[in-house]
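> no sequence on this one, just coordinates:
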């Protein structure tokens, strides 16, 4: 399987895995100048890249653990999804959940992209669902 990437901005950094066992490919901020995200604020950063993601898979954008745990900087929508038929520039939304401003530097690794398969079952409307031991028990129904 191949992931085709195209630079759409001159200073785009091709993503790479930090180690041979890394699941994610680090995405970098393709910006000209440092950009500060105030506490509680959100900002969107271009990656400078467009992708041809293989059919049957999608690109999932996750928070980098170091930024999330140490700095409180998270991917805005929890997990971003890049569909295999999208050919535009990949952007990353970041949310500063800390009480300190955070400055993103040009070329800084800001998120990680993992290519994973997904399932798209046919939707079938039914009048009832099969019974299970849990049934319709929701939050906390199996314990704390």
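The structure has been received and is ready for your questions. As the structure is a prediction and not an experimental result, all values here were calculated from the model. Numbers count the residues shown, from 1 in each chain.

> alpha carbons only for contacts and neighbour counts from here, please
Noted.

> Tell me the secondary structure at the most centrally placed residue in the chain.
In the chain, the centroid-proximal residue (C-alpha atoms, centre = their mean) is residue 61; its distance is 1.4 Å. The three-state label for residue 61, taken from DSSP: H, G, I helix; E, B strand; the rest coil, comes out as strand.

> From residue 136, how far off is it?
In this structure, residue 61 and residue 136 are 32 Å apart, going by C-alpha to C-alpha, to the nearest Å.

> isn't the residue nearest to the centre of the chain right next to residue 81, touching?
Yes: A contact is recorded between residue 61 and residue 81 when judged using C-alpha atoms under 8 Å, the distance being 6.2 Å.

> show me where the protein has helices.
All helices of the chain, identified by DSSP state H, fall at 65-66.

> Give me the longest strand you can find in it.
Ranked by residue count under DSSP state E, the longest strand found in the chain is strand 42-52.

> And here is the other one:
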């Protein structure tokens, strides 16, 4: 099933699926810039979208940029709510010790769409028991 997403994009910057079966479509930079080592930067994509209620756009890092250059999406995955109509911007973080140059048109992130459920919160005096209980990070005893 195809999800209909309305789009306004600068010419040549429309998100595309690189290969059949890809979950994410590529987002590209509309600006030439340099992200200094250890720094973060908000990168414009030239894309505005409108998706149906009940869906979310999730901005994920590109595995090649992360593995080869230490470039990741800072708030991964970034959330694009169904009601948002502004430009999709990507906060990139350079985790490496070298500056990283981005050229106009470079693929910088992936956009995935997912169906979401809205919660209806029910106030209670206590929560039911579970096997985990209140144990937090590292509570399983395994690395």
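Yep, that arrived. All of these numbers come straight from a predicted model, not from anything done at the bench.

> what's the TM-score for these two chains?
For these two chains in superposition, a TM-score of 0.92 is obtained (TM-score structural alignment, normalised by the length of structure 2); 140 aligned residues with a C-alpha RMSD of 1.2 Å.

> about what we covered before: residues in structure 2 matched by the longest strand of structure 1, start to end?
Under TM-score structural alignment, the alignment places strand 42-52 of structure 1 onto residues 40-50 of structure 2.

> Show me what counts as buried in that stretch.
Residues of stretch 40-50 of structure 2 classed as buried under the neighbour-count rule (16 or more other C-alpha atoms under 10 Å) are 40-41, 43-50.

> Also stretch 64-74 of structure 2?
For stretch 64-74 of structure 2, using 16+ other C-alpha under 10 Å, the buried residues are 66, 69-74.

> need these in a markdown table with distance to residue 27 of structure 2, can you?
Supplementary listing: the buried residues of stretch 64-74 of structure 2 in a markdown table, determined by distance: C-alpha to C-alpha, whole Å:
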| residue | distance to residue 27 of structure 2 |
| --- | --- |
| 66 | 15 |
| 69 | 17 |
| 70 | 18 |
| 71 | 14 |
| 72 | 13 |
| 73 | 12 |
| 74 | 15 |
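
> and the two most separated of those residues?
Checking those against each other with C-alpha to C-alpha, the farthest-apart pair comes out as 69 and 74, at 14.4 Å.

> about what we covered before: the residue nearest to the centre of structure 1 -> structure 2?
Under the alignment (TM-score structural alignment), residue 61 of structure 1 pairs with residue 59 in structure 2.

> I figured that match was touching residue 111, is that so?
Yes: at 4.7 Å, residue 59 of structure 2 counts as touching residue 111 under the criterion of C-alpha under 8 Å.

> Assess the claim that residue 77 of structure 1 and residue 93 are in contact.
Yes: with contact defined as C-alpha under 8 Å, residue 77 of structure 1 and residue 93 form a contacting pair (7.4 Å).

> Between the two, which is the more surrounded one?
Here residue 77 of structure 1 and residue 93 are compared on neighbour count by other C-alpha atoms under 10 Å; more neighbours surround residue 93, at 19 against 13.

> The more buried one pairs with which position in structure 2?
Using TM-score structural alignment as the criterion, the counterpart of residue 93 of structure 1 in structure 2 is residue 91.

> circling back to that earlier point, how much does the match of strand 42-52 of structure 1 stray from structure 1?
Relative to the matching residues in structure 1, stretch 40-50 of structure 2 has an average distance of 0.8 Å after the fit, by mean C-alpha distance after the TM-score superposition for structure 1.

> What are the contacting residues of that stretch?
Surrounding stretch 40-50 of structure 2, the residues in contact under the criterion C-alpha atoms under 8 Å, 6 or more residues apart in numbering are 5-10, 13-15, 27-31, 35, 74, 82-94.

> can you check stretch 92-106 of structure 1 too?
Under C-alpha under 8 Å, 6+ apart, the answer for stretch 92-106 of structure 1 is 28-47, 61, 71-77, 80, 110-111.

> end-to-end on it?
With C-alpha to C-alpha as the measure, the first residue of stretch 92-106 of structure 1 is 14 Å from its last.

> Tell me how many other residues crowd the residue lying closest to residue 31 of structure 1 once chain neighbours are set aside.
Distances taken as C-alpha to C-alpha, 6 or more residues apart in numbering put residue 106 closest to residue 31 of structure 1, at 5.0 Å, once the chain neighbours are dropped. By other C-alpha under 10 Å, the residues close to residue 106 of structure 1 number 16.
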